[in-house]
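Participant: build me a model:
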Amino acid sequence: MIQSPFGGGGRSMVTQPTFKTLEHRGWSERARIYDRYSGRFCRYGIAALLNAAGISRGHSTLDVCCGTGEASLAAAARGAIVTGVDFSEEMVAAAKAKASNVHFQVGDAEALIFGDAAFDRVINNFGTLHLADPDRAIAEAARVLKPGGRYAFTVWRGPDVSPLFRILPEVVSSHGTLDVDLPPAPPLFRFAEREEAMRVLHGAGFTDVTFGDIPATLDFPVAELSDFFRHAFVRSTMVLDRQEPAARARIEEALGESFQPFTDNGIVRLPLPALVVSATRD
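Facilitator: Purely as a prediction, here's the structure:
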């Protein structure tokens, strides 16, 4: 299987920034436009996430990798007492600008500043995919949860069922190269594998692991193909930016052709299936 440019692969360069540094930089640069691009399809996970975590009135809730705060605000609308953390100062500023009924602050998912057993619920909407050490983040979620508390996170499913994650690496490898000067990234679809998700969650002290499918859709005007991929993603944008100009042009043309079966009246509508995973703190 061709490795997705969204995760894994890449040549190791001694002087390169780390994966975590590049993710921080990329998402910080996108904070002001996040809701217009990435937020459009990440919102699909929110209702399923809150339902899986069982969030309701009075629950102290931590939203990890909160981004611009959409999941935090949805949890607060259910009456939860919400804290949102993100490693990007710019994302936190954008979240704070939306509402005052959630406490937003800068924080590292892999080293949470909160005490043990501080929250009733912990959620993470598609943020696990962008962590250098997701196992550590899951262990931290367990640590800050009260016994019996519920944890839930969302992840995208892999190229076997997701046209986007099949088409993009195939096109890039056919017309350019996936072997670019980027630090290796954690496997993007690791936690979409149910056995692997259960193994890590059980190892972190969770029980009662459950899974739910999320039928999301990615939609954007085909005429804005280049603009969309430049702003909606971090890792894939870095891969595309490192192509030779002629190869980049061929890739964009081939992507447009590959998306034609999913295009109606100039709008690309790609199925983008996701998974919500939840578990109880032992």
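
Participant: going by C-alpha atoms from here, please, whenever you check contacts or count neighbours.
Facilitator: OK.

Participant: where does Asn124 land in three-state SS?
Facilitator: In three-state terms, and counting by DSSP: H, G, I helix; E, B strand; the rest coil, Asn124 is strand.

Participant: please tell me how far Ser56 sits from Leu73.
Facilitator: Distance check for Ser56 against Leu73: by CA to CA, to the nearest Å, it reads 13 Å.

Participant: between those two, tell me which one has more neighbours.
Facilitator: More crowded of Ser56 and Leu73, by other CA atoms under 10 Å: Leu73, with 23 against 18.

Participant: now the helix or strand hosting that one, how far from the chain's geometric center?
Facilitator: Secondary structure assignment for Leu73, by DSSP states H and E: helix 70-77. Centroid separation for helix 70-77 versus its chain: 17 Å, with CA atoms, centre = their mean, to the nearest Å.

Participant: contacts for stretch 202-222?
Facilitator: 41, 44-45, 48, 138-139, 142, 194, 198, 201, 228, 256, 263, 266-282 (CA atoms under 8 Å, 6 or more residues apart in numbering).

Participant: also stretch 146-160?
Facilitator: In contact with stretch 146-160 (CA under 8 Å, 6+ apart) are residues 45, 49-50, 52-54, 116-129, 141-142, 145, 165-166, 189, 191-192, 272-282.

Participant: show me what counts as buried in the helix or strand hosting Met238.
Facilitator: Secondary structure assigned from DSSP H and E places Met238 in helix 235-241. Residues Arg235, Ser236, Thr237, Met238, Val239, Leu240 are the ones in helix 235-241 that count as buried (16 or more other CA atoms under 10 Å).

Participant: pull the most distant pair out of those residues.
Facilitator: Arg235 and Leu240 (8.8 Å; CA to CA).

Participant: that older thread, just the contacts of stretch 146-160: which are in helices?
Facilitator: Leu49, Leu50, Ala52, Ala53, Ala141, Ala142, Phe165, Arg166 (DSSP state H).

Participant: would you do the same for the sequence below? I want to compare the two.
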Amino acid sequence: MTTEDVPVGFDAEGMWDSVADAWDARGDWHADVTRELTTTMVRALELRKTDTVVELACGPTADIATAVAQRPGFTGVIRAGDLSARMIEAAERRARRDGLPVSFEQLDVTRLPFPDGSIDKIAARWIYMLLADPIEGLREADRVLRPDGRLVFAVFAAAAENPFFMLPGSVLAERGLFRPPSPGQPSMFALADVDGTGQLVRDAGFTTCSVRDVPLSYRLADPDDLWSWVRDFAGPISVAVRSQDERTRADVRAEIERRAERFRDGAGYALPGLARVVAASR
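Facilitator: All right, here's what the predicted structure looks like:
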């Protein structure tokens, strides 16, 4: 997830590799945060028991693939992939631990290694908004889907609806430590506009498109947990934080904690967010 410009040569794989261990460590926590989102996306896939299903940008937990694999009576094929090899390693370990019939591979959503018309359902969380050209990824999904195939993907609603990310991001940006995106650049919120995203989906070749909002609550146990999440889990924000000297990090932490007080929930915090599920059919 990022709100900074993606310059030429930006190493997205390296960035996600750098936070893979932290994402893996928080995997169960993040699965809880996004449980309703996962349920909504799986329902929107309109699964048949023998479908071939692919989860893109699966991260270390492959939540969609896991939910499909645990679905009673499902006998289809389940595949999952991510740009980050470290994320894939973590996801494979979890799947083996739980005895899930999911195959994994490293992949780029703009160059999928599947033949034309070979996949029934595709699910993807928070990836198309991070592409320099989102329609390139959407067209690639359309290419590999069967004639009655279905794509379900998640994006974030507008920045104002997502304090969980904007709170630390704004603290860093105000200090010149994190650069917000220019209009039209890849970002967490690049596909927040419902009408614009719907038009992209149709331009990519899909004939129908529906949208549903899903609220999120990022619950953090105490100030240490809040800082750990900012420092280790928040993608490029974490990279920016870790590159600062100790004094700057202390200043950033103090201001983040001050602003987070309005989201206090007992000893900890409940930072709100809003995801948007887009379901598209061919």
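
Participant: number of nearby residues for the equivalent of Ala69 of structure 2 over in structure 1?
Facilitator: Aligned against structure 1 by TM-score structural alignment, Ala69 of structure 2 finds its counterpart in Ala76. Here the number of neighbours of Ala76 of structure 1 (other CA under 10 Å) works out to 22.

Participant: Three-state assignment for the nearest residue to Ala76 of structure 1 once chain neighbours are set aside, please.
Facilitator: Spatial nearest neighbour of Ala76 of structure 1, excluding adjacent residues (CA to CA, 6 or more residues apart in numbering): Val82 at 6.1 Å. Classification of Val82 of structure 1 by three-state DSSP places it in strand.

Participant: and Val82 of structure 1? What does it align with in structure 2?
Facilitator: With TM-score structural alignment as the criterion, Val82 of structure 1 pairs with Ile78.

Participant: next one: its match from Thr248 of structure 2, what distance?
Facilitator: Counting by CA to CA, the gap from Ile78 of structure 2 to Thr248 of structure 2 is 45 Å.

Participant: give me the more crowded residue out of the two.
Facilitator: Each of Ile78 of structure 2 and Thr248 has its neighbours counted (other CA under 10 Å); Ile78 has more, 23 against 14.

Participant: just checking, Leu271 of structure 2 touches Phe263?
Facilitator: Yes. Using CA atoms under 8 Å, Leu271 of structure 2 is in contact with Phe263, at 5.9 Å.

Participant: compare those two (neighbour count), which wins?
Facilitator: Taking other CA under 10 Å, Leu271 of structure 2 and Phe263 do not tie; Leu271 has more neighbours (21 against 16).

Participant: element containing the residue lying farthest from the centre of structure 2?
Facilitator: The centre of structure 2 is farthest from one residue, Arg247, which by CA atoms, centre = their mean lies 31.2 Å away. Using DSSP H and E, Arg247 of structure 2 sits in helix 246-260.

Participant: the next helix-or-strand element following that helix vs structure 1, average offset?
Facilitator: The first helix or strand that comes after helix 246-260 of structure 2 along the chain, using DSSP H and E, is strand 264-265. With mean CA distance after the TM-score superposition for structure 1, strand 264-265 of structure 2 departs from structure 1 by a mean of 1.5 Å once superposed.

Participant: picking that back up, report the contact partners of the match of Ala69 of structure 2.
Facilitator: Val82, Asn101, Val102.

Participant: tally up the residues packed near Glu13 of structure 2, please.
Facilitator: Neighbours around Glu13 of structure 2, by other CA under 10 Å: 15.

Participant: coming back round to it: what subset of the contacts of stretch 146-160 of structure 1 is buried?
Facilitator: Buried members of those, scored by 16+ other CA under 10 Å, are 45, 49-50, 52-54, 117-129, 141-142, 145, 165-166, 189, 191-192, 272-282.

Participant: how far away is Arg35 of structure 2 from Ala270 of structure 2?
Facilitator: Arg35 of structure 2 is 15 Å from Ala270 of structure 2, by CA to CA.

Participant: after superposition, how close is the helix or strand hosting Gly212 of structure 1 to structure 2?
Facilitator: Element membership for Gly212 of structure 1, per DSSP H and E: strand 206-221. Aligned to structure 2 and superposed, strand 206-221 of structure 1 gives a mean residue distance of 0.8 Å (mean CA distance after the TM-score superposition for structure 1).

Participant: and the contacts of whatever helix or strand comes next after that strand?
Facilitator: Note on strand 206-221 of structure 1: by DSSP H and E, the next helix or strand toward the C-terminus is helix 225-232. With CA under 8 Å, 6+ apart as the contact definition, helix 225-232 of structure 1 has outside contacts at Arg30, Ile33, Tyr34, Tyr37, Ser38, Phe220, Ser236, Thr237, Glu252, Gly256.

Participant: need the buried ones from those selected in PyMOL.
Facilitator: Filtering these down to the buried ones (16+ other CA under 10 Å) takes a single PyMOL command:
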select buried, resi 30+34+37+38+220+236+237+252+256
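
Participant: and which of the contacts of helix 225-232 of structure 1 is nearest Asp133 of structure 1?
Facilitator: Out of the contacts of helix 225-232 of structure 1, the member with the shortest distance to Asp133 of structure 1 (by CA to CA) is Ser236, at 19.5 Å.

Participant: my guess is that closest one contacts Pro5. True?
Facilitator: Yes. The criterion here is CA under 8 Å, and Ser236 of structure 1 meets it with Pro5 at 5.5 Å.

Participant: show me where the stretch 1-150 of structure 1 has its strands.
Facilitator: Assigned by DSSP state E, counting those that start in this stretch, the stretch 1-150 of structure 1 shows strands spanning 60-64, 81-86, 103-106, 119-125, 145-156.

Participant: how far off strand 206-221 does the longest one point, in degrees?
Facilitator: In this case it means strand 145-156 of structure 1. When axes from the mean of the first three to the mean of the last three CA atoms, to 10 degrees is applied, the directions of strand 145-156 of structure 1 and strand 206-221 differ by 30 degrees.
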